[in-house]
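Student: Sequence and predicted structure are below.
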Amino acid sequence: MSSSETNWKPLSERLRPEHFDDVVGQYHLTGKNGIIRKALEKRKLFSMILYGAPGTGKTTIGHLIEKNLPDNHEYLYFSATTQRTGELKQLFQRAEQLKRYGTQMVLFVDEIHRLNKAQQDIFLPVTEKGTIILIGATTENPSFEVNPALLSRCRLIILKELTTEDLTKLLKKAIHKDRIIQEYDLNIEEEVLKVIAESAGGDARIALNLLDTLCDTAHALKRKAIDVEFLREFSVLPGGRYTKKGEEHYDLASAFIKSMRGSDPDASVYYMLRMLEGGEDPKFLARRMIIFASEDIGLADPMALVVANAAFQAVEKVGLPECSLNLTEAAIYLSIAPKSNAVIRARNAAFKVIREKPNVPVPLKLRNPVTKMMKKLGYGKDYQYPHDKGGFTREMYLPKELSQMVFYEPGNTGHERKVKERLLSLWKGLKRYRGDKNEKHNT
């Protein structure tokens, strides 16, 4: 490549690692005992999904895998954003041909989450049969964005978010290694590197290209020193520090949930829309509201879960920017709804008992007597069909040794007050009575 071509390449490309030891922040993958490095050294590369925030090194790792593949492997790159899925069938046919001659295709699929579930399905047979070794790269949570069947056939590889220290180290390496920056002969203050690193949101590409812009600007102005004042003067830093994977993400998400829990619709809408404006996936916000509807409202307002689910469906059908209206409506509804955490307390209490006593036998009367032998053993004996008894039989369903357990205790808020009254009328006077805790259970 000519020097003129090199000059046009951004610093993030000029400094792309050529060796595993050059990768910053992903030692668990590319260090001497790193998973991917070891797999290549042992010639046992596997299908994987690389999951990490932008600029953490997914494409770089793909590049290094290509460089270190054994001779009987062929590496191909596929972009889910710019290439058609129809091309994949041609690639798979080629992979079949290569396999016959003892060559393995390694297919790197960038932004695999951009493919819908049906499109992802076409990878299932070729991955399972070993026709290709699939390396998918995604910035989105694979649990939500990658077909579970495909995910089960690949190993999930998580890239760590780059710290300020990682990025500062990378910037220093750029200053000492990049030929163009070296030719500029600039004096760059340590504080400048720290500010860039802190402002990049864990994205190495952003950090390097910020440095590149700063150095080019200084050189054009015939400046030999770059200090914080120069940095601020030319405003090359990103306008906002919100990133979907950064600390701001967790802070705002926490504030959003706590505002809904505290029944403050104004704060709830503010924090939610601030995240949306910062580039947050609207489906993430809708999912959080679905969880919130059961965790913090529950049966105090059973419609809360319906509204939250409807908001998620609206996001999928309408998309941005209009779905912000649906999200706002749902956030307001959940904020002003009566609150109860009885559902999550019931779940946690039941899980605790299950984990302590995982194998308590199901009462014989509740078992289904599908064979004559089972019937002789007492399966289904004495079971009372509630509909024959006016809809309620007043009998115990928990195993005998757990019969005193109470998991769900409704509160006095919203619809749960009616739930509590119904349970009182059904169970009063029995040992399953779920009334006032001060009133003793019959035994």
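Tutor: That came in fine, so what should we check first? Numbers count the residues shown, from 1 in each chain.
Student: can we go C-alpha only for contacts and neighbour counts from here?
Tutor: OK.
Student: how about the helices in the stretch 101-250 of the chain?
Tutor: For the stretch 101-250 of the chain, applying DSSP state H, counting those that start in this stretch gives helices covering 117-121, 123-128, 142-145, 148-152, 164-177, 179-184, 190-199, 204-220, 228-233, 247-261.
Student: Redo these as JSON lines? Include mean neighbour count and distance to E18.
Tutor: Putting these into JSON lines (neighbours: other C-alpha atoms under 10 Å; distance: least, C-alpha to C-alpha, whole Å) gives the following:
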{"stretch": "helix 117-121", "mean neighbour count": "14", "distance to E18": "31"}
{"stretch": "helix 123-128", "mean neighbour count": "16", "distance to E18": "28"}
{"stretch": "helix 142-145", "mean neighbour count": "14", "distance to E18": "28"}
{"stretch": "helix 148-152", "mean neighbour count": "15", "distance to E18": "29"}
{"stretch": "helix 164-177", "mean neighbour count": "18", "distance to E18": "13"}
{"stretch": "helix 179-184", "mean neighbour count": "14", "distance to E18": "16"}
{"stretch": "helix 190-199", "mean neighbour count": "19", "distance to E18": "22"}
{"stretch": "helix 204-220", "mean neighbour count": "20", "distance to E18": "16"}
{"stretch": "helix 228-233", "mean neighbour count": "13", "distance to E18": "30"}
{"stretch": "helix 247-261", "mean neighbour count": "18", "distance to E18": "31"}
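Student: One more to weigh against that first structure:
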Amino acid sequence: MSAPLADRMRPRTLDDVVGQTHMLAPGKALRNIIQSGNIPNMIFYGPPGVGKTTVASIIAQQTHRRLHKLNGTTASTADIKAVVGELDTLAAPGGVLLYLDEIQYFNKRQQQTLLEHIENGSITLIASTTENPYFYVYGAILSRCTVFEFHPVEPEEVEKAVTRAFYFLEEERKETIRLDGDIAHQIAVACGGDVRKSINAVELCAMAAPVEDGVRTVTSEQVEQLAQRSSMRYDRDGDQHYDILSAFQKSMRGSDPDAALHYLARLLEAGDLQSACRRLMVCACEDMGLAYPIGIAVVKACVDAAFQVGLPEAVIPLSDAVVLVATAPKSNSAYMGYLAAAEDIRAGKTGDVPAYLKDCHYQGAKKMGRGLTYQYPHNFARHWVDQQYLPDRLKDVSYYQFGDNKNEQAAKAYWDAIKGSTQGRTNKE
């Protein structure tokens, strides 16, 4: 069985690599390192199909190092020992360049097997991972490597690879392939920054294209069928999941309804109703908060409705809720007050509850001095009396600060008026 098209036409020079200009353009760091020939241990971090394996292969070619490829999903400690066994032999006189794909699947012991040889330079490690290496690669390996982050490739760059792939197929097959419409752009957009996926989509489209008078014609309908939904790169357990959720919440907090709806759509089109609803409720309480407290109840009602009707209709109430949160006034004053209080608790600043606030609903409580001088606020004008509630050592602490929004400023004005005028007078007065 022949290799996939993406492997058959893999770039052989850095100039042929599409995307990653932030590292590979002339004068950029990674390109300069590769051209120097002095290759350090590196970790390539980024989504699938963006050039990690390709760049590693180019490094091996340009440095004339023996390249070993292992995959963390299938390789064992014995495979590592086989690579080590080549050291100081005629097979690898200049050392070994080890490309370890999906290093996050190697356990700690397997990764530690490499340490000695990475230290003395007999093995140069280039590891790749689709997961955040700072979470999934053990510290001893990570501290000896430089991390380079690969980005999803922009459609304009992917389109160049797609166009080249169609030309490659024409030459390989010795036939003419006609594109009915802006096919290259359509594939580039549909594959969501994954160059490998887009190139393999080219081969699928060419295979599925009908032949008439010796010409294969690729249509927009074929692309839609073969590359549909490919752009939705989403893994509920991976970095992309948390990145989208983070952007979703920050867009609502930042009062950008368009961005918030975009990330909501990415979550719901992937079927992740649970995560979308959870972040929406958190944002309503944390970021809208007391500036528009009734909005929290509205968002809760929308979330309940979404779970009742399920997808796809759940998008309707959730869209309402997202736009409400994004466009509502914002305040995190209550949450910040809690954080300040919690910081004191963790620092041991507590103190005994004042005796008059302690529970006195049991026999013998009065003998212990519990609740004797407590003043019932409803017995006083406007239902308030000047009374200390915090422990003595914290009596002058202020955790909550009124926000500058209309709702909290109205509450502040109300309490300033009451606390400045009643002075603890009883209702009888």
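Tutor: In hand now; what should we look at? All values reported here derive from a predicted model rather than from experimental measurement.
Student: quick revisit: for I332 of structure 1, find the nearest of the helices of the stretch 101-250 of structure 1.
Tutor: When these are compared by C-alpha to C-alpha, helix 247-261 sits nearest I332 of structure 1, at 8.0 Å.
Student: Remind me what that closest one packs against, helices and strands.
Tutor: helix 265-277, helix 323-336 (3 or more C-alpha pairs under 8 Å, 6 or more residues apart in numbering; DSSP states H and E).
Student: same thing but 6 Å
Tutor: When contacts are defined as 3 or more C-alpha pairs under 6 Å, 6 or more residues apart in numbering; DSSP states H and E, helix 247-261 of structure 1 sits against helix 265-277.
Student: neighbouring contacts of the helix or strand following the helix it packs on?
Tutor: Using DSSP states H and E, the helix or strand that follows helix 265-277 of structure 1 in sequence is helix 282-292. With C-alpha atoms under 6 Å, 6 or more residues apart in numbering as the test, helix 282-292 of structure 1 has contacts from 308, 312.
Student: so where is the next helix or strand after helix 282-292 of structure 1 in structure 2?
Tutor: Using DSSP H and E, the next helix or strand after helix 282-292 of structure 1 towards the C-terminus is helix 303-318. On structure 2, no counterpart of helix 303-318 of structure 1 exists by TM-score structural alignment.
Student: now helix 303-318 of structure 1 against helix 323-336, angle please.
Tutor: 170 degrees (axes from the mean of the first three to the mean of the last three C-alpha atoms, to 10 degrees).
Student: which parts of helix 303-318 of structure 1 are buried?
Tutor: 303-305, 307-315 (16 or more other C-alpha atoms under 10 Å).
Student: out of the residues you listed, who's nearest R232 of structure 1?
Tutor: Using C-alpha to C-alpha, those come closest to R232 of structure 1 at V315, 38.5 Å.
Student: Would you mind measuring from the closest one to Y242 of structure 1?
Tutor: According to C-alpha to C-alpha, to the nearest Å, V315 of structure 1 and Y242 of structure 1 sit 21 Å apart.
Student: do P70 of structure 1 as well
Tutor: Taking C-alpha to C-alpha, one finds P70 of structure 1 at 41 Å from Y242 of structure 1.
Student: How about V353 of structure 1?
Tutor: With C-alpha to C-alpha as the criterion, V353 of structure 1 and Y242 of structure 1 are 41 Å apart.
Student: Same drill for those two, tell me which one is more crowded.
Tutor: Y242 (22 against 13; other C-alpha atoms under 10 Å).
Student: Neighbours of the aligned partner of D101 of structure 2 in structure 1, how many?
Tutor: Alignment note: D101 of structure 2 maps to D110 in structure 1; criterion TM-score structural alignment. Close neighbours of D110 of structure 1, defined as other C-alpha under 10 Å, add up to 22.
Student: And A200 of structure 1, by the same measure?
Tutor: 26.
Student: mind checking what P11 of structure 2 lines up with in structure 1?
Tutor: Alignment note (TM-score structural alignment): P11 of structure 2 maps to P17 of structure 1.
Student: In space, not sequence, find me the middle residue of structure 2.
Tutor: The centroid of structure 2 falls nearest to D243 when counting by C-alpha atoms, centre = their mean (1.7 Å).
Student: OK, contacts around it?
Tutor: Counted by C-alpha under 6 Å, 6+ apart, D243 of structure 2 has zero contacts.
Student: can we see that at 10 Å?
Tutor: For D243 of structure 2, the contacting residues are 234, 263, by C-alpha atoms under 10 Å, 6 or more residues apart in numbering.
Student: what does V24 of structure 1 give?
Tutor: 17, 30-31, 56-57, 162-163, 165-167, 169-170, 204.
Student: Include distance to R223 of structure 1 when you put these into a markdown table, please.
Tutor: Formatted as a markdown table, these follow (distance: C-alpha to C-alpha, whole Å):
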| residue | distance to R223 of structure 1 |
| --- | --- |
| P17 | 29 |
| T30 | 38 |
| G31 | 39 |
| T56 | 31 |
| G57 | 32 |
| L162 | 30 |
| T163 | 30 |
| E165 | 27 |
| D166 | 27 |
| L167 | 24 |
| K169 | 24 |
| L170 | 23 |
| A204 | 25 |
